[in-house]
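# Prediction below, plus the sequence it came from.
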Amino acid sequence: MTVVEERPAPAAAPPPKPAHRLWALLRNSWRQLTSMRTALVLLFLLAVAAIPGSVFPQHAVDEQRVTEYYQAHPSLAPWLERLGGFEVYGSPWFASIYLLLFTSLIGCVVPRLRDHVRALRQSVPDAPKRFDRLPLSSPDFASGETPAEAAARVAGVLRRRRFRTKVREHDDGSFSVSAEKGYLKEAGNLLFHFALLAVLIGVGFGHWYGWHGNRILVAGADQGFCDSLAQYDDSTLGPRVDAADLPDFCLKLTDFRASYETTGQPKMFAATVAVTEGDGPAKTRTFTVNKPLRLHGAGVHLIGHGYAVSLRYTDRYGVSQTKVVPFLPIDGMFTSEGVAQFPDVNIDPKTDKRDPTLQVGFEGRYLPTVGTDGSATSAYPAENSPALFLTAYRGDLGLDVGTPGSVYALDQGQIATGDLKNVSGARPHELKIGDSWTLDDGTKLEFLGTRPYATLSIRYDPTQTLVLAGAALGLCGLMLSLAGKRRRVWFRALPASPEASGGTLLTAGGLPRTDYPGFADEFTQLVKAAEEGTP
């Protein structure tokens, strides 16, 4: 009778500790984040996330357009505001993608840089035993040199062709020559990714510590501009910039020159300004579209120009006011539209009180050159035959309620409600320079002339040089990465048999490390150069 001894069942393996599971989760998540595939996905997401910034108006670019969007889409705009649609590049979700991409690139590039440096410091691997298993190999060919001399000569041929070489002696008396080329491919790849990191760093710090503002500067000593936040038409300061950090300078537009082709295409724009920096003397500087004015702590860029209309209005009590109003171009021939508002007129001298229903506004077009076809557009951008076409409105301009509005158009809501009425008739009134226009209540408007104005973009970007250098290095790295071809070549020098009257037998093999269609021709040339002893 056979006795079967019962053995206890093996104890189950203890479950992994929570700390180990957490560590494994963190390690796998880090590997996934720092993979090249994840970096490409994040780069694509960053491009997609930037699309709303060009579709919807942004607070930092044009506050007026955001207000208009609220008026046009009263139900959608609040939801977009909550989602950061009007401040895309400063929203948490955009910053999250930006930071994840930055982290992914660092985690991806730094280990590759370490491996690349290690590969550069290591010697080229020794020749394999069988060259016939390589993609390319050559038949044996004889040389009258000793194996050592043949190996040294072949190594010299390869070095002159910029191969990294290593000559090794073996126990059987043979010599092998190992050569490798194409390290610039990986170096270019790494350079491209480090340049991308530099661009990301530059954009980030430039957003934090940079600022910009736009200003329409009309020519004339009475139209000066100093670098203070209140004097900009619109401005944006970085999160780490305060209004007190703006540089101290003042500008006055003393001259503006523009020339055009016969077709109306612009040839040259040049603005001349009187610049005062700090307590220093005024200096005359001229700058153009492609040559900005460089000041300490700021750059002044010329981005446009136009004509400012000078108007003098005399109210019913004989009090005159003069305003110089920029009219904005709406086409390439500088057909310009604008508005002149006179809210502080018709004040009763007896009571010193203003009647808000007697405010006056003029809206219309300025044509630098009136065409012969009778159209309401200019025929040429220069002032060859200028004319001003205005429509007069009287009533409440809507400026006293404190609601933001455009300074280049009348409040259409006031016109729609009848608080602002057309008092000039159905057709705009035409004025030449020097003409006057008497309205129905005896008040008078005079067209005194025009002045040129320049649209200036004043900005400071502390990391502009870093971004430019990163872009240039990234382009160089991309070219090296695409042009570089990694490949290895080996030669073996064996002592010939005594029957062959001494000498050396040479054989070669080649291995392309990357896709390189021209490697077969290069290998054939290397073998031929080694056989003939030519460089």
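Alright, I've got the coordinates. Numbering: from 1, shown residues only.
# C-alpha from now on. contacts and neighbour counts both.
Fine.
# end to end, how far does stretch 505-524 reach?
Chord length of stretch 505-524, first to last residue, is 17 Å (Cα to Cα, to the nearest Å).
# Go ahead and name everything in contact with it.
The contact list for stretch 505-524, computed with Cα atoms under 8 Å, 6 or more residues apart in numbering, reads 131-132, 134-143, 485-496, 527.
# Show only the entries of these found in strands.
136-137, 141-143, 487-495 (DSSP state E).
# so which of these comes closest to residue 192?
Set against residue 192, the nearest of these by Cα to Cα is residue 487 (21.3 Å).
# so that closest one touches residue 183, yeah?
No. Look at residue 487 against residue 183 with Cα atoms under 8 Å: they stay out of range, at 9.0 Å.
# Walking through the stretch 351-500 of the chain, point out its helices one by one.
For the stretch 351-500 of the chain, helices defined by DSSP state H, counting those that start in this stretch occupy the ranges 412-417, 464-483.
# so which of those helices gets nearest residue 160?
Closest approach to residue 160 among the helices of the stretch 351-500 of the chain (Cα to Cα): helix 464-483, 19.6 Å.
# Next, the buried residues of that closest one.
Within helix 464-483, the residues scored as buried using 16 or more other Cα atoms under 10 Å are 464, 466-467, 469-471, 473-478, 480-481.
# The structure to be compared is supplied as follows:
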Amino acid sequence: MTTVEDRPASPPAEAPRRPNPLLALLRNSWRQLTSMRTALILLFLLAVAAIPGSVLPQRGVNPENVDRYFVEHPELAPQLDRIGAFEVFGSVWFSAIYLLLFTSLVGCILPRMRDHLRALRARPPAAPKRLDRLPQHTVLEAPAAADPAAIAAVLRRRRWRVQVRGNEVSAEKGYLKETGNLLFHTSLVAVLIGVALGSWYGWHGNKLLVAGAENAFCNTRQQYAEAKLGPRVDSADLPPFCLTLDGFDARFLPSGQPASYRATVTVDRPDGSDRRTADFAVNSPLRLGSANVYLLGHGYAPILKYTDRYGRSQTSTVPFLTSGDANLTSEGVAAFPDANVDPVTGRRDANQQVAFEGLYLPTAPDTAPFVSSRFPEERNPAVVLAAYRGNLGLDAGIPGSVYQLDQRQVTSGKLTQVGDKKLAPGETWTLDDGSKLEFLGTKRYITLSVRHDPGEKLMLGACVVLLVGLMGSLFGRRRRVWFRVTPPDSGSPTGGSSLVSAGGLPRTDHPGFAEEFAQLVAAVRDDGRPDRRAREGVE
């Protein structure tokens, strides 16, 4: 007899293995990131983060407006610039949301796409045992079609996926909804890829181009007022071409509203080959190989001739920037730092430099005050200028705007105002030291944005597919129907005829499913009538 002491000891139970906390954290974080809720939150955050890029001026689009914002908001602008509010779409925080959204969408789409492909390849499920418990159900009596193959043919003609199992017919429809959802989210990923391609391999630059062959512009980085190249783009990758503004046609309604803008330019290569003339407008860019030239704005450049006290003349064509009103009231400055050079010694007195700051009015009013134009077209052109003499501060090497005087020089007294006057074309102003300023007329100028975005075609196609997928996801409805043919029973009240039980189940809320189910049952019933072929022949 075996005692308890003689029994072999059982091996000790193994302690349950504790999961690695780091792996568990990573797994849970990945599940949260790739959930649809997180993707929607990130998409909402991306839309919210893009609001400052629409409200505030951006350096990549209009650097002049950014400079004006700094002048108008000297305390707020530096704080906004510190967080990248003037370069929203290239900021660190916007890029972080962007990358998280991209990762979340990819993590959401791939498992759903795999499951959707499996569902498309799978056969419709078998009929439940009790069709009468479904939301939609009915029983068809003779002369309804009693052949499962005939019922399947009716369903296939109405584009249902059908599976026949003995005396049962299973059918389903509405996979367009999930297909639309996948197309929509895949298109969002494609849009993000297109934006990334444009950011990495794209480039753009802004240029103010004054009419005349002497102001021709060639597509080099040094000639842009502001240029930004993607991290994968070098200056040598810019396509070679030159532009000369030959003319600009602007038409306005009697109210002053613009009717049309059209610029005429001469396009040639730096070596002088392939010279041609081209026109382009605001919504019709000029396409030069991989670069697109967009017309952003226009204005006037007064031609001022200054003769200093020694009789030496200098002529300057100075673009005046529009101040924002619809009548093209413009402001600018014409500087003559090399004025009043002593012809005997050849020395330049830095304290005898001259500049003129003021307004250009395409249609000046007949009486004072001369502070704004009455119409954007040149009907009564005039410049209203204030003359300054002294040290312009240009020799200090401190960067500054060419469209404004250095107010620090004015405040310190190194630059003083010596007069002001309104001039019409052809008029001359004699200053207190005997020097003269003559207003010769104006030239037109245009502001250009030259861009190359390799992802724009991908984004266009993705947006089209996105809309198609959105329509499918909104209007697609998953639903299933089943038909079961019951063999004839001699004791049944139908006299031995077959019975066809039908049931339908919508996978999602579908208010029109009851009507669709009734139409489908009616089609099956009509298909079983003896006079169907005769009726189809008449039709």
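That came through fine. Just so it is clear, the model here is predicted, and its values are computed rather than measured.
# Drop the TM-score for these two in here.
In this superposition the chains share a TM-score of 0.90, using TM-score structural alignment, normalised by the length of the first structure; 519 aligned residues with a Cα RMSD of 2.7 Å.
# wait, which of the helices of the stretch 351-500 of the first structure is closest to residue 293 of the first structure?
That would be helix 464-483 among the helices of the stretch 351-500 of the first structure, by Cα to Cα, at 15.6 Å.
# which residues in the second structure does the closest one match up with?
Using TM-score structural alignment, helix 464-483 of the first structure corresponds to residues 456-475 of the second structure.
# about what we covered before: which of the ones in strands among the contacts of stretch 505-524 of the first structure sit farthest apart?
487 and 495 (27.2 Å).
# For the stretch 301-450 of the second structure, just list every one of the strands.
313-317, 321-322, 330-336, 353-361, 382-390, 415-423, 428-430, 436-452 (DSSP state E, counting those that start in this stretch).
# Any figure for the gap between residue 176 of the first structure and residue 504 of the first structure?
With distances taken as Cα to Cα, residue 176 of the first structure is found 12 Å from residue 504 of the first structure.
# More neighbours: the two, which one.
Set residue 176 of the first structure next to residue 504 and count neighbours by other Cα atoms under 10 Å: residue 176 wins out with 28 against 25.
# Could you grab the helix/strand/coil label for the more buried one?
Taken by DSSP: H, G, I helix; E, B strand; the rest coil, the conformation at residue 176 of the first structure corresponds to strand.
# What distance do you get for the corresponding residue of the second structure for it to residue 129 of the second structure?
Aligning on TM-score structural alignment places residue 176 of the first structure opposite residue 168 in the second structure. Distance of residue 168 of the second structure to residue 129 of the second structure, computed by Cα to Cα: 11 Å.
# Residue 184 of the second structure now?
Relative to residue 129 of the second structure, and taking Cα to Cα, residue 184 of the second structure is found at 37 Å.
# Residue 98 of the second structure now?
50 Å.
# Residue 450 of the second structure now?
According to Cα to Cα, residue 450 of the second structure and residue 129 of the second structure sit 69 Å apart.
# Between these two, which is the more surrounded one?
More neighbours surround residue 450 than the other of residue 450 of the second structure and residue 129, with 22 against 8 (other Cα under 10 Å).
# The more buried one against residue 291, yeah?
Yes. Using Cα under 8 Å, residue 450 of the second structure is in contact with residue 291, at 6.5 Å.
# Quick check: neighbours shared by the two?
With Cα under 8 Å, 6+ apart as the test, residue 450 of the second structure and residue 291 reach no residue in common.
# average distance between the top helix by length along the second structure and the first structure?
Criterion DSSP state H: the longest helix present in the second structure is helix 92-121. In the superposition with the first structure, the average deviation recorded for helix 92-121 of the second structure is 1.3 Å (mean Cα distance after the TM-score superposition for the first structure).
# Could you check how far that helix is from the centre of its chain?
21 Å (Cα atoms, centre = their mean, to the nearest Å).
# Stretch 196-204 of the first structure now?
11 Å.
# ok, now stretch 11-26 of the first structure?
Centroid separation between stretch 11-26 of the first structure and its chain, computed with Cα atoms, centre = their mean, is 48 Å.
# Now the match of residue 176 of the first structure. Nearest residue, chain neighbours left out?
residue 484 (4.5 Å; Cα to Cα, 6 or more residues apart in numbering).
# Tell me which residue of the first structure lines up with that neighbour.
Mapped onto the first structure by TM-score structural alignment, residue 484 of the second structure lines up with residue 492.
# ok, its match - contacts?
Residues in contact with residue 492 of the first structure, defined by Cα under 8 Å, 6+ apart, are 127, 151, 174-177, 506-508.
# Now do the same for residue 7 of the first structure: helix, strand or coil?
Secondary structure, three-state DSSP: residue 7 of the first structure is coil.
# now the helices for the stretch 101-250 of the second structure?
Using DSSP H, counting those that start in this stretch, helices in the stretch 101-250 of the second structure cover 148-157, 176-201.
# which of those sits most buried?
Among those, helix 176-201 has the highest mean neighbour count (mean count of other Cα atoms under 10 Å), at a mean of 20.
# mean shift of that helix relative to the first structure?
Mean deviation of helix 176-201 of the second structure relative to the first structure after superposition (mean Cα distance after the TM-score superposition for the first structure): 0.6 Å.
# And whatever residue of the first structure lines up with residue 188 of the second structure, how far from residue 107 of the first structure?
Residue 188 of the second structure maps onto residue 196 in the first structure, with residues paired by TM-score structural alignment. Plainly put, residue 196 of the first structure is 14 Å away from residue 107 of the first structure if you go by Cα to Cα.
# these two touch, right, residue 123 of the second structure and residue 164?
No. Using Cα under 8 Å, residue 123 of the second structure is not in contact with residue 164; the gap is 9.8 Å.
# which one of these two has more residues nearby?
Between residue 123 of the second structure and residue 164, counted using other Cα under 10 Å, the more crowded position is residue 164 (19 against 15).
# Disregarding flanking residues, what is the spatial nearest neighbour of that one?
Per Cα to Cα, 6+ apart, closest to residue 164 of the second structure is residue 170, 6.3 Å.
# Then residue 36 of the first structure?
Among residues not flanking residue 36 of the first structure along the chain, residue 108 sits closest, at 6.6 Å (Cα to Cα, 6+ apart).
# Okay then, goodbye and thanks.
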